[in-house]
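Q: sequence plus predicted model, see below.
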Amino acid sequence: MQNSLSAMTQRGVEILGPDTPAGARFEQSAEFVAIVGAALRQAMEQWRVRLAERSADRQ
């Protein structure tokens, strides 16, 4: 989902132009989506590690 949202916001920048107010907002949105996506991937990896640790502790 993050990839398609990122692609859509980038496309908005291309269509509107980064120098227009709307294009600048799309550009900021694309940056925000990238940051949130990276944070979510990191959180998911931490969760996998915790689940694996719990599973190992129970054996």
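A: Perfect, I can see it now.
Q: when you work out contacts or count neighbours from here on, use the C-alpha atoms and nothing else.
A: OK.
Q: find the residue at the geometric middle of the protein.
A: Ranked by distance to the mean C-alpha position of the chain (C-alpha atoms, centre = their mean), the top residue is Gly37 at 1.9 Å.
Q: which residues touch that residue?
A: Taking C-alpha atoms under 8 Å, 6 or more residues apart in numbering as the criterion, Gly37 is in contact with Gln2.
Q: do you know how far it is from Gln59?
A: Between Gly37 and Gln59 the distance, using C-alpha to C-alpha, to the nearest Å, works out to 33 Å.
Q: let's bring in a second model and compare:
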Amino acid sequence: MSSLVLLVALLLVLVAVLVLGALAYVTHRHPQAVAPLTLALCGAAFLAACVMPIVVR
């Protein structure tokens, strides 16, 4: 793998962690909406579903 591919993968992982953390934080602040862990896992599944077709190419 080239260093550019590794850098892009690292940035993608960092963005995913930030998004999932933000989702968990928002639902933690408003627990009546949905369980925080459930929303974070759904967000992770959504990100994986969007990114995997691009990565597989």
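A: Ah, there it is. Bear in mind that the values here come from a model prediction, so they are computed numbers and not experimental data.
Q: care to give me the TM-score?
A: Superposed pair, TM-score by TM-score structural alignment, normalised by the length of the second structure: 0.51. Supporting alignment: 32 aligned residues with a C-alpha RMSD of 1.6 Å.
Q: if we can go back for a sec, can you find the partner of the residue nearest to the centre of the first structure in the second structure?
A: Across the two structures, Gly37 of the first structure finds its equivalent in Leu10 of the second structure, going by TM-score structural alignment.
Q: which element follows whichever strand or helix holds its match toward the C-terminus?
A: Assessed by DSSP states H and E, Leu10 of the second structure sits inside helix 3-29. On the C-terminal side of helix 3-29 of the second structure, the closest following helix or strand by DSSP H and E is helix 36-56.
Q: are there helices or strands packed against that next one, and which ones?
A: Contacts of helix 36-56 of the second structure with other secondary structure elements, assessed using 3 or more C-alpha pairs under 8 Å, 6 or more residues apart in numbering; DSSP states H and E, are made with helix 3-29.
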